[in-house]
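Trainee: Below is the sequence, then the predicted model.
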Amino acid sequence: MPMPTEIRQRAEILIASEKARYAELHPRSRQMAAEAGAHFPGGVPLHWMLDWETPFPLFVRAAKGSTVTDVDGLTYSDFCLGDTGAMFGHSPEPVARAIAAQATSGLTAMLPSDLTAEVGRLLASQFGLPYWQVTATASDANRAVVRWARALTGRRKVLVFDGCYHGQVEDAFVKLDGGKTKMKPSLLGQVVDVAENSIAAPFNDIETAEALLACEDIALVLTEPALTNTAMVLPKDSFIEKLIDAAHRHGSLVCIDETHTISTGPGGYTRTHNIDPDFFVLGKPVAGGLPAAVFGFTARVEADMNRVLAEKTPGYSGIGTTLSGNMLALAAMRACLVEVMTPENFAHMTSLAEKLAAGLRAEVARHGLPWTVTQIGARAELVFSERPLESGAEAAAAIDHTVERAIHLFLLNRNVLVTPFHNMTLVAPSTTGADVEKLVANFSAALDALCGKEGR
């Protein structure tokens, strides 16, 4: 259903007024943006930091637990949490202690640390796959999995789903356009058409996936359990299980990318739903916010890896980076797995996320809006659709950047942060009931403004 014209018009007015309010509230951030802009384009060290679409970036002085403090001394209840990088809160105490202790005993040596065996056991126990490798980011992990799958199967093609997100992996930058796979035009500097070896399929459409796999030229199916970097799309019952079964029948490998859906529970969506992929990827929060990621794989895959390594021409494989698996990352990862990613913390996170989702739904209903709220564990998202979405195409049609931006700016100016890319919220172990109430109350006020109910 298209966004009502009057709501979008009010959103545009609201954006203008909230930008002015932001500028008044953040003089020190404005000054720091100007100073940093002398050497960092836009005043930021990563251009994604401009996606908040504030008049100038919000500069952070400190972040602890679920609270962010900016350079103007304002504090925020943080439901963005570094877009999942700080899903377990900013600087969790066990991780901070582990980093401090390891920092005096070496950061990186391109050699395994004395924690390696223990971290391997922890990963296997928590996520169910016996073998692991460590990378710096989930993008690196996904790229490594794609290369391994092609090497192991002798096939070139990768199947992804329309609306997916797998970091910087070029093979995933495809979409469906008129029923055909095309490279996303947003991909910068790409000289080879990735659509030659990547196939986009509609999410939740097992019949189409089965037909594509039946050609038996697909090396890897790379998928999230739920589409999470667009308007959220949850899988239909048994879709992921049927997908894995079809892939294996046709000689394809499957990788489940849990970088966002780790919000489901301690073992991610994979363990919660007893999924059996060939590869498993987890990035962002696995080391408590320190840059690190992992990919796991089965014993059969490990045996095939050994075969390929024994047969390949000597030289660099193109898989791995010097800082991967460094001592500092292993120390942080161990602390996070043992003391932070616990069932008790996930129970708290999921319970509060359920309260948050219920509160948002109640406000949507009170305002008579045809929107839904989707939840997967600790992650909840407002979706501009009258029913839960089923595909990437539906997700793309549901997005309204103007209304999103109005809500985000309104909340930010009232000391609540949500993810700037879409209407995603995360609950951390440190999030409180008061934080949730604050978000719901200010969301209600934002809807009042969008629906013209202010002062009534």
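Mentor: Received it, and whenever you're ready, just let me know what you need.
Trainee: Could you use CA atoms for every contact and neighbour count after this?
Mentor: Fine.
Trainee: Mind jotting down where the helices sit in the stretch 351-456 of the chain?
Mentor: Using DSSP state H, counting those that start in this stretch, the helices of the stretch 351-456 of the chain run over 392-398, 401-412, 433-450.
Trainee: show me where the stretch 1-150 of the chain has helices.
Mentor: Under DSSP H, counting those that start in this stretch, the stretch 1-150 of the chain gives helices at 5-25, 27-36, 93-103, 116-127, 138-153.
Trainee: from those, which stretch is densest packed?
Mentor: Sort the helices of the stretch 1-150 of the chain by mean neighbour count, taking mean count of other Cα atoms under 10 Å, and helix 138-153 sits at the top with a mean of 22.
Trainee: Show the contacting residues for His408.
Mentor: Contacts were defined as Cα atoms under 8 Å, 6 or more residues apart in numbering; by that measure His408 touches Leu417, Val418, Pro420, Asn423.
Trainee: Could you measure from Gly167 over to Ala11?
Mentor: 30 Å (Cα to Cα, to the nearest Å).
Trainee: now do Asn413
Mentor: Applying Cα to Cα, the value for Asn413 to Ala11 is 15 Å.
Trainee: Also Arg147?
Mentor: Taking Cα to Cα, one finds Arg147 at 45 Å from Ala11.
Trainee: And Arg300, by the same measure?
Mentor: Where Ala11 is concerned, Arg300 sits at a distance of 54 Å (Cα to Cα).
Trainee: now do Pro202
Mentor: Separation of Pro202 from Ala11 (Cα to Cα): 31 Å.
Trainee: Kindly provide the distance from the closest residue to Lys355 other than its chain neighbours to Gly167.
Mentor: Closest residue in space to Lys355, ignoring its immediate chain neighbours: Val436 at 7.7 Å, by Cα to Cα, 6 or more residues apart in numbering. Counting by Cα to Cα, the gap from Val436 to Gly167 is 29 Å.
Trainee: and the comparison structure, right after this:
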Amino acid sequence: MNTVDRRRLADLTSRERARFAEANPRSASAYANGKHLFGRTPMTWMAKQAGGFPLYLATARGARVTDLDGHTYIDLCLGDTGAMAGHSPAPVVEAVRRRTADDGGLTAMLPTEDAEWVGAELTRRFGLPQWSLSLTATDANRWAIRLARAITGKPKILVNSYCYHGSVDESLIVVGPDNKPHIREGNVGAPVDTRVTSRVAEYNDLEGLEAELANGDVAAVLMEPALTNIGIVLPEPGYLQKVRELTRAHKTLLINDETHTFSAGPGGCTKEWNLEPDILTIGKAIGGGVPVGAYGLSHEVSERIEARKDLDLIDMGGVGGTLAGNALSVAATRATLEHVLTDEAFAHMTALGTHLAEGTADAIKTMPWSVTQLGARAEYRFADPAPTNGGESHAAGDAELDDYLHVYAANRGILLTPFHNMALVCPDTTKDDVDAHLEVLEAAVKELEQDR
């Protein structure tokens, strides 16, 4: 990052924040008045905003978001994949309307026929034959971990350093600079030292993975096929196939978390790359904006679970939730998968993702940065070549530079994911939308380079 004049960066960021504050008085006021909300927002991470306060939502449709001050943005954040189907897609809105109108019922602790359709469609896309529903991917991961421990009799879960699996306790562990496991910085109120429950290896590090599995106490490897929430990190050739071989050799289950990597295609990385997980978890995007999650099981795993008559899968065994599989979430999921995030939609989105990645590479060509694409998603990192593991990607972070680029984009009608430089397209995103973002990004970089 020695190519960036830090004083100029600070001056530009101050200028952009002043412009942001002047343009968004109603959002600023709403944030200031959030006195009964912890962190002044409904969820504390909503306060993570480059402009100093969050924009407040008024309306959203397709690839557009409008805030309280009446500004409309091209949304390339899309709820950090939660709105990958676009905002308020018509089929989902209609499915929700049907469930809420005419005494349709939202939740009744009774199954609906839509659920079997959803299970069959998830099987078509991802290959796993048995599915169960949750409200979030975090819950799906938690329940998958419990099932893995139950049927293997092993206590530990192995994850990749700087992975993201929601707020799963076992995932908050990293490989430290001494090449030893460390509790991830900022872990809030951990119920137990994560090193007791978990093992960790860097992504793309087969030697490190094999060494950890050799301890014989790992119930499951929980991993994203490609790292995402620390910047997109892609697998090196043969890596994922070798992970599968090693987990089988050590009698360890493999859980693929496709919550973010679903951007790779209609069946995520699992379908695109011919992967064979024992369990697959997913959430966010499949509900079209309505909370939902799911986990899929292989035949072998489901049979092993069902054979264990001592496991309470019905009441207080720790797997399930009262609202999981509720009629509203299931109806929204069916509408999303059947009519919105279709195979054809993904073809359009992936083509736009390629245009986005290629255009981003051109916009930042004068900087020592890199761009990585995962289907409908592209992201740049402040490192070249691109990081190959979570530790390298974490080291490439620059919060001050992030803030400048994000508030600069927001001031010109572009929304990016606040936590990193990810841009995602949805079925309603157009080439003109992507080009507008690329024009703004190029301008931001040029301003940063002046007098360099």
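Mentor: Looks like it came in fine. Here the structure is a predicted model, which is why all the values come from computation and not from measurement.
Trainee: Any idea what the TM-score comes out to?
Mentor: Here the TM-score for the pair of chains, by TM-score structural alignment, normalised by the length of structure 2, is 0.97; 448 aligned residues with a Cα RMSD of 1.4 Å.
Trainee: Turn the helices of the stretch 1-150 of structure 1 into JSON lines, including distance to Leu323 of structure 1.
Mentor: Converted to JSON lines, these look like this (distance: least, Cα to Cα, whole Å):
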{"stretch": "helix 5-25", "distance to Leu323 of structure 1": "39"}
{"stretch": "helix 27-36", "distance to Leu323 of structure 1": "27"}
{"stretch": "helix 93-103", "distance to Leu323 of structure 1": "15"}
{"stretch": "helix 116-127", "distance to Leu323 of structure 1": "15"}
{"stretch": "helix 138-153", "distance to Leu323 of structure 1": "12"}
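Trainee: Can you say which of those is nearest to Tyr76 of structure 1?
Mentor: In terms of Cα to Cα, the element of those nearest to Tyr76 of structure 1 is helix 5-25, at 13.1 Å.
Trainee: How many residues are close by Asn204 of structure 1?
Mentor: Each residue near Asn204 of structure 1 was counted by other Cα atoms under 10 Å, and the total is 22.
Trainee: which non-adjacent residue is nearest Ile7 of structure 1?
Mentor: Nearest residue to Ile7 of structure 1, sequence neighbours excluded (Cα to Cα, 6+ apart): Leu450, at 5.5 Å.
Trainee: What does that neighbour correspond to in structure 2?
Mentor: Matched to structure 2 by TM-score structural alignment, Leu450 of structure 1 sits across from Leu448.
Trainee: List the contacts of its match.
Mentor: Val4, Asp5, Arg8, Leu9, Leu12.
Trainee: Now check structure 1 for the residue matching the fourth one.
Mentor: If I follow you right, that is Leu9 of structure 2. In structure 1, the residue paired with Leu9 of structure 2 is Ala11, using TM-score structural alignment.
Trainee: Am I right that that match is in contact with Ala406?
Mentor: Yes: the pair Ala11 of structure 1 / Ala406 is scored as a contact, 5.4 Å apart, by Cα atoms under 8 Å.
Trainee: which of Val436 and Gly167 of structure 1 has more neighbours?
Mentor: Per other Cα under 10 Å, whichever of Val436 of structure 1 and Gly167 has more neighbours is Val436, with 21 against 16.
Trainee: What ranges does the stretch 151-300 of structure 2 have for its helices?
Mentor: Going by DSSP H, counting those that start in this stretch, the stretch 151-300 of structure 2 shows helices at 194-197, 206-213, 239-249, 268-272, 299-306.
Trainee: Give me whichever of those is most buried.
Mentor: Using mean count of other Cα under 10 Å, helix 268-272 ranks as the most buried of the helices of the stretch 151-300 of structure 2, with a mean of 21.
Trainee: Run through who's touching that helix.
Mentor: With Cα under 8 Å, 6+ apart as the test, helix 268-272 of structure 2 has contacts from 125-127, 225, 256, 258, 261-262, 264-265, 275-277.
Trainee: So which of the residues you listed belong to strands?
Mentor: Among those, the ones falling in strands (DSSP state E) are Asn256.
Trainee: With distance to Thr360 of structure 2 added, can I get the contacts of helix 268-272 of structure 2 in CSV?
Mentor: Output for the contacts of helix 268-272 of structure 2, formatted as CSV (distance: Cα to Cα, whole Å):
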residue, distance to Thr360 of structure 2
Arg125, 30
Phe126, 30
Gly127, 34
Pro225, 23
Asn256, 29
Glu258, 25
Thr261, 20
Phe262, 21
Ala264, 18
Gly265, 21
Leu275, 29
Glu276, 33
Pro277, 33
